[in-house]
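Participant: After the sequence you'll find the predicted model.
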Amino acid sequence: MKIAFYGSSLLSSYWNGAATYYRGMLFDLARRGHTVTFYEPDAYDRQKHRDIEPPEWAAVKVYDATEDAVRKVVAEAAAADVVVKASGVGVFDDELLDGVIKASRPDAIRIFWDVDAPATLAEMRGFDKHPLRKALESIDLVFTYGGGPPVVAAYEGFGARRCVPIYNALDPATHHPVAADPRFSADLGFLANRLPDREKRVESFFLEPAARIPEKSFLLGGSGWEDKAMSANVNRVGHVYTRDHNAFNCTPMAVLNVARDSMAEIGFSPATRVFEAAGAGACLITDAWEGIEQFLKPDEEVLVARDGQDVLDHMAGLTRDRANQIGQAALRRVLAEHTYEKRGEQVDVILAEEAGRIRERSAA
């Protein structure tokens, strides 16, 4: 099938945490014989901070962030068998959603792919005339990047015909164990951009523990932290390109995952960082959220922290040998159960089902 995918960016992870998710999912779908065209706007300096050049397995069309350019790329949806509008493109989201629905053929599969379902659902609850509420009448499928049963129930409550979580996963060709890199030496590393709905949790789970154990070294990667007050034992390294993610995960004794407020509240929403760290064989400490056992087993494949004190307790008892045991167990689990190959197989089956349903509808 020809897939037209309208998202934030395939080429750049700069202020774009969904990049590796898009790459893993779409590479596998391309490997299965689908033809992928990814449409991304030239916005937020992402094109100046590319991690990759356009890959062989997808055509990438970068368009100007203007109304005229949006109209032109939206018109190309008419040539696709599958039309996907992702959440959080960042510019002209409403126009893209309305445009691709109108431009797509009657026999095309129309998908809204939500990479931040808790935020989208909160917006819809607070705004009766939210564009997505109306659009759901014309959308065949909602895919979400996580959220489990609560998100499925919420979307179906808003009228979605079918909602399926397609969780983050591991691309073993991209994220895997590598040699340690002195640039990222630390006892505990944390990689995430500074966002308002995560900052308080970062303070609680990372910055406050760091201040309480000055003899330990902490590593902070990601954009936006330059003017944030923190203790002297925190080494800020700024934006970390995806080419350095493996070294970032492999070098510290342990790495930390801190969910955004909404993701932690709803559960069943493992970030890409969870699988990237596990894929690198890193010892992961994650904040507690419902459903973690579905992905990694606490105390054996991951360490779970309810608060900053738990982080301190984990760090106090952790040795390199213990960290390595946890990391290797996590690596085995994600390779067996949580790869993009498995997620792609899931999506491929669903697309075939939807294509059959549309053919039956047309023949009736």
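Facilitator: Happy to help now that I have it. Numbers count the residues shown, from 1 in each chain.

Participant: only C-alpha atoms for contact and neighbour calcs from this point on.
Facilitator: Noted.

Participant: My guess is Arg162 contacts Ile139. True?
Facilitator: No: contact criterion CA atoms under 8 Å: Arg162 and Ile139 do not qualify, at 9.0 Å.

Participant: alright, now check it against this:
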Amino acid sequence: MSRSLDIIILGLSLSSSWGNGHATTFRSLLRGLHAEGHNVLFLERDVPWYAAERDLPDPDFCELSYYRSVDELAAHFRHRLISADAVIIGSYVPDGVAVIDAVAAHNPRLLCFYDIDTPVTLAKLDRKDEEYVARRQMSLFDIYFSFSGGEVIDLLEERYGVFRGEALYCSVDAARYRNTGEAPEWDLGYLGTYSSDRQPMLEELLIAPARRLPEMRFVVAGPRYPADMEWPPNIDRIEHLAPDDHPSFYSRQRFTLNLTRADMIAAGWSPSVRLFEAAACRTPIISDFWKGLDDLFPSGKAIIVARGADDVVEVLTGLSTEKQQRMADAARGIVRADHTGRARARQLIAALSDSGRRADQSVQGVSA
């Protein structure tokens, strides 16, 4: 890469991590892009639920602006959308279909999509649910960046008409996510917003073990859990944790639990950002299983796969401290080598640069 790129990203949220995993994913990626010398304008829909919970209103690694409607977006940012080297639209952007059409009408140099919810997106499209992207729009993008890799990329291109699919997993800011050295407070913890399709596995892999191990301490952090839900007395509840508090939270757990949404388990190759965060903090991870997990974190060496409460109880009561540390070190090494924000930024820039070269060659060929 010979020059700095000007990139516009339209995403669900950068300013607020309340109730979503997108903000921390974007923050890591954008910090990586900044460190690599690129300029990013992040455009966020100004909505009251995030405006009231902004934990990063003034980032020092990018420019952040808000828009109140699709018309305002198209009019106010018209020149920048046209002149940017690349415009990337994210999943779950409010009025996403209209946003994509409005941006595409400006004919940006490169128009891309970053799907941080790919299996959910495809399941919604199969149900003819076009909440934030329409099936007719899948072929509009020069590159369709996907939170999911593996066979999902082939599916995007072969079934959904994507011109070019590229895996772009979530990542972690390794400078911010590291073990704090605090003493363990909980034997097992989980960080995640309530989701009905994850709840059965939370019941099986954390709540059931908590009932069977009353002498141990557990914790669940995240919003939107039903108010009438009954928790065992040895489970602490934290409604919301800002990203700055994540390293301390992970560091105070003997083990942390990773749970995956049903659509992502079915698709495979869909690592949660929480997986990378916990590994960067050197916290041993217990996870549900999905295809492709072993490709990222070898089971038994860098991660523990649990299929039921018995597996969790066995780990909590029987795994030696030495093996815990070896596995935590292995997972941290994998993340620091391949899954930092800066590593992901380099992947993104390489893909954009390659696509840009192809576009220039195509234009030259037509001119000739």
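Facilitator: Structure's in. What do you need? Fair warning: this is a prediction, and the values are worked out from it, not measured in the lab.

Participant: More neighbours: Arg162 and Ile139 of the first structure, which one.
Facilitator: Neighbour totals were compared for Arg162 of the first structure and Ile139, and Ile139 leads with 20 against 14 (other CA atoms under 10 Å).

Participant: Now do the buried residues in stretch 143-162 of the first structure.
Facilitator: 143-148, 151-152, 154-155, 158-160 (16 or more other CA atoms under 10 Å).

Participant: end-to-end on that stretch?
Facilitator: 9 Å (CA to CA, to the nearest Å).

Participant: ok, now stretch 294-312 of the first structure?
Facilitator: 25 Å.

Participant: what about it, distance to the chain center?
Facilitator: 20 Å (CA atoms, centre = their mean, to the nearest Å).

Participant: List the buried residues in that stretch.
Facilitator: Buried residues in stretch 294-312 of the first structure (16+ other CA under 10 Å): 295-298, 301-305, 307-308, 310-312.

Participant: Could you do stretch 335-347 of the second structure as well?
Facilitator: Val335, Arg336, His339, Thr340, Gly341, Arg342, Ala343, Arg344, Ala345, Arg346, Gln347.

Participant: would you turn the buried residues of stretch 294-312 of the first structure into TSV with secondary structure and distance to Arg359 of the first structure?
Facilitator: Below are these laid out as TSV (DSSP: H, G, I helix; E, B strand; the rest coil; distance: CA to CA, whole Å):
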residue	secondary structure	distance to Arg359 of the first structure
Phe295	coil	36
Leu296	coil	40
Lys297	coil	42
Pro298	strand	45
Glu301	coil	44
Val302	strand	45
Leu303	strand	48
Val304	strand	47
Ala305	strand	49
Asp307	coil	52
Gly308	helix	54
Asp310	helix	54
Val311	helix	54
Leu312	helix	57
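
Participant: Out of the residues you listed, which is nearest to Arg32 of the first structure?
Facilitator: Nearest to Arg32 of the first structure among those: Phe295, at 24.8 Å, using CA to CA.

Participant: ok, and what's touching stretch 51-64 of the first structure?
Facilitator: With CA atoms under 8 Å, 6 or more residues apart in numbering as the test, stretch 51-64 of the first structure has contacts from 10-13, 26-27, 30-31, 35-43, 69-70, 73, 241-243.

Participant: how much space between the residue lying closest to Asn258 of the second structure once chain neighbours are set aside and His79 of the second structure?
Facilitator: Nearest residue to Asn258 of the second structure in three dimensions, chain neighbours excluded: Ser287, at 4.6 Å (CA to CA, 6 or more residues apart in numbering). Note on Ser287 of the second structure: its distance to His79 of the second structure, by CA to CA, is 46 Å.

Participant: cool, Val70 of the second structure as well?
Facilitator: Using CA to CA, Val70 of the second structure is found at 15 Å from His79 of the second structure.

Participant: same deal with Val363 of the second structure?
Facilitator: If you go by CA to CA, the gap between Val363 of the second structure and His79 of the second structure works out to 22 Å.

Participant: got the contact list for Glu166 of the second structure?
Facilitator: Neighbours of Glu166 of the second structure in contact, by CA under 8 Å, 6+ apart: Ile143, Tyr144, Phe145, Ser146, Gly149, Ile153, Ala351.

Participant: To clarify, my last question referred to Val36 of the first structure.
Facilitator: Contacts of Val36 of the first structure by CA under 8 Å, 6+ apart are Lys2, Ile3, Ala4, Phe5, Leu26, Ala30, Trp57, Ala58, Ala59.

Participant: Touching, the first one and Val84? I think so.
Facilitator: No: contact between Lys2 of the first structure and Val84 fails when scored by CA under 8 Å: they sit 10.9 Å apart.

Participant: the more surrounded of these two?
Facilitator: Taking other CA under 10 Å, Lys2 of the first structure and Val84 do not tie; Val84 has more neighbours (25 against 17).

Participant: mind checking what the more buried one lines up with in the second structure?
Facilitator: Val84 of the first structure maps onto Ile88 in the second structure, with residues paired by TM-score structural alignment.

Participant: Next SSE downstream of whichever strand or helix holds its match?
Facilitator: In this assignment (DSSP states H and E), Ile88 of the second structure forms part of strand 86-90. Following strand 86-90 of the second structure in sequence order, the next helix or strand is helix 96-105 (DSSP H and E).

Participant: That following helix aligns to what range in the first structure?
Facilitator: Against the first structure, helix 96-105 of the second structure falls on residues 93-102 (TM-score structural alignment).
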